[in-house]
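Engineer: Sequence and computational prediction follow.
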Amino acid sequence: MISDNAQSDYVNGNFTWKKPLELFEGKDAVKICAPMVRYSKLAFRTLVRKYGVDLAFTPMIISDSFVRSIKARDSDFTTNSGDRPLIVQFAAHNAKDLADATEIVAPYADGVDVNCGCPQKWAMADGYGAHLLSDPELIKDMVVQSRSRISDESFTVSIKIRLHQNIRQTVDLCRKAEHAGVSFITIHGRTPAQRREPPDFEAIRIVKSSLRIPVVANGDVHTLEAAAAVEEQTGADGLMSARGLLQNPAMFAGYSLTPLCCVKDWVDISLSQGVPSGCFQHHLSYMLEKVLPRPQVRVLNCLQSTSAIIDHLRELHIL
């Protein structure tokens, strides 16, 4: 779960960082790396933090297996002393599992987030993700029970949702969550049934105007220009990006395309943290998709080892 050196640093209080709610007190919208299955792991979080990301989320973790299995904990949650501020996102379908999982990660994170928006059929069939949109009382119970386990008032309990077809339902759910003590809410501007339709930023603006807690806008934050437009349209306190950061981890630092220095940083971080070859390659494919000609990206995708990938990058004078 966490390295011995980092464990010592946490215990001895050797590191300081802004807590999530302190970030939201600033004038500028908080720049956030979204929870992404397979992708928003420690190494990638380390990279994007070097390039303007203020707050990072782990990939979604299934709370019940996390609580019951040490193996699952070691596999699903890896962090180190520089990985802060950090939000751990859980999929949960009951309050006890979420509260138990919260208690486990609390010493190593700054908050937990409940995934109430995943539209995948398996998640909804098991009572996770967007299934929770129809059960605001369960969300309320999850927030209350998780909060009761943590004495640190700066530790956040947040939710990430999608929109209902009727915006009044979304406003009602968010108000109930706010009343239960949720710290902030991230809103993906699509309904669970929508995939490529344009996000409804006006709906996010309406929810934002109905709440006192911070609201984060998510959906199509692919470039710095898009981020500025979403902030203007929604009035959001934070901007969350997924695919935009995959394609350009330096986006929030003002780069229009992935700069070579960012690629070099990814190689260094991956080698130092022992990133598996497949993950190393997939991230590079995203980063270089708009930088290299397609034939060269295809060659990159066919390489079978980290060393072969690095040799290819050297041949292209990227390293």
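Structural biologist: Sure, I can see it. Residues are numbered from 1 along each chain as shown.
Engineer: Please count neighbours and contacts with C-alpha atoms only from this point.
Structural biologist: Fine.
Engineer: Could you pull out the strands in the stretch 101-250 of the chain for me?
Structural biologist: 111-116, 156-162, 185-188, 215-218, 238-241 (DSSP state E, counting those that start in this stretch).
Engineer: Between those strands, which one is closest to residue 209.
Structural biologist: Nearest to residue 209 among the strands of the stretch 101-250 of the chain is strand 215-218 (9.4 Å), distances taken as CA to CA.
Engineer: alright, now check it against this:
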Amino acid sequence: MPPSKLRDVIKSRQGSIITVAGPMVRYSKLPFRILCGFYDVDIIYTPMILAREFVRNEVARYSDFTTNDQDRCVIVQVGVNNVEDFMKFVDMIHPFVQGIGINCGCPIPLQVREGIGAALMSEPNLVSNLIKTAKSKYGDKIFIDTKIRIHKDLNDTIEFVKKVQDAGTDMITIHGRTKTTRSSVPVNLDAIKLLRPYIKVPVIANGDCFTLEDCNKIVEYTKVDGVMSARGILANPALFKGYNKTPWGAVEMFMDLTTSYGLPFKISQHHVSQFLENMEISKKIVKQLNDCKNMIEMIDLMDDYFVVKRSNEENFATAIEPQFRNLQKDEFVKKPLYV
């Protein structure tokens, strides 16, 4: 799917909400991205990929990025601190994705010390140069999203978004926290609302979206074009479809995808654990799942407790509630005893 298709998706959402699954270290891999697409998420990010490693190391390329025909409307997020690495990265990857996202928001100290992520919020001229250089070579053949955080002085953020917009970014995603604000502190929707009138390209709000109700409230208050969820969609990939907890069909679909396309076991285990916790399955089962040492153990455990349909079975990935196998459901649904 070329970038024009991503633009078509954005255009088709005028008057509604663009939904975005945000980049998550380790967890925005191919099986999870396809799962989000199954629940009609409009745009889906990869984890951040370090440009310098990607362009220099073949092993890093294969471990950081895989794709197939089911992987749609994908923006690859890049961590970069210079034009040379960025252009080599764009040259290599742009035929395989629909968009490229410049990470100006990651607050991890190691990345910031390398001049990557949130460090770029102090380098508006560099970010503008990244965008201008890529656009001068590829024009509309590439789609660029600039993902930012806010400054303590929002006047600095206003100047930043003006510069990257003038440089040619196609979209701006705003995480309504500074690089030092903890995720436990509520996202600053007032800041996003203030910034919105200065931006003419589509704007995505990021932060504290855990339900469809959250999504609607964020758009109504800030007047943005769309909403990105990361922690929320990690626990419930169907949240933008209006499910307040993970539907059982998501578990069946993910188990099929991860065994078909492959993930490191610990990552697959974490995904399933997140889904079950969100479904309010008791800690007894979740603990046993987290104690599994390999995929075979996890599959056997799931089959012991639940009816897990395979892709060749009728009604695969359609169930809302889990079906317990030869057990009393009440025994394994979370109770105050387990809290």
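Structural biologist: Received it, and whenever you're ready, just let me know what you need. In this text the structure is predicted, and so the values were computed from the model without any measurement.
Engineer: related to what we said a few turns ago, output the strands of the stretch 101-250 of the first structure in JSON lines, with mean neighbour count and distance to residue 5 of the first structure appended to each entry.
Structural biologist: Formatted as JSON lines, the strands of the stretch 101-250 of the first structure follow (neighbours: other CA atoms under 10 Å; distance: least, CA to CA, whole Å):
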{"stretch": "strand 111-116", "mean neighbour count": "26", "distance to residue 5 of the first structure": "22"}
{"stretch": "strand 156-162", "mean neighbour count": "24", "distance to residue 5 of the first structure": "25"}
{"stretch": "strand 185-188", "mean neighbour count": "26", "distance to residue 5 of the first structure": "33"}
{"stretch": "strand 215-218", "mean neighbour count": "27", "distance to residue 5 of the first structure": "33"}
{"stretch": "strand 238-241", "mean neighbour count": "26", "distance to residue 5 of the first structure": "31"}
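Engineer: For those, please prepare JSON lines with the additional fields distance to residue 37 of the first structure.
Structural biologist: Converted to JSON lines, the strands of the stretch 101-250 of the first structure look like this (distance: least, CA to CA, whole Å):
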{"stretch": "strand 111-116", "distance to residue 37 of the first structure": "12"}
{"stretch": "strand 156-162", "distance to residue 37 of the first structure": "15"}
{"stretch": "strand 185-188", "distance to residue 37 of the first structure": "16"}
{"stretch": "strand 215-218", "distance to residue 37 of the first structure": "16"}
{"stretch": "strand 238-241", "distance to residue 37 of the first structure": "14"}
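Engineer: separation between the aligned residue in the second structure for residue 201 of the first structure and residue 230 of the second structure?
Structural biologist: Mapped onto the second structure by TM-score structural alignment, residue 201 of the first structure lines up with residue 189. Distance, residue 189 of the second structure to residue 230 of the second structure, by CA to CA, to the nearest Å: 17 Å.
Engineer: Specify, as a residue range, where the strand of greatest length in the second structure falls in the first structure.
Structural biologist: The strand that spans the most residues within the second structure, counting by DSSP state E, is strand 43-50. With TM-score structural alignment applied, strand 43-50 of the second structure matches the range 55-62 in the first structure.
Engineer: what residues does that stretch touch?
Structural biologist: Defining contact as CA atoms under 8 Å, 6 or more residues apart in numbering, one finds that stretch 55-62 of the first structure is touched by 20, 30-42, 45, 49, 76-77, 84-92, 115.
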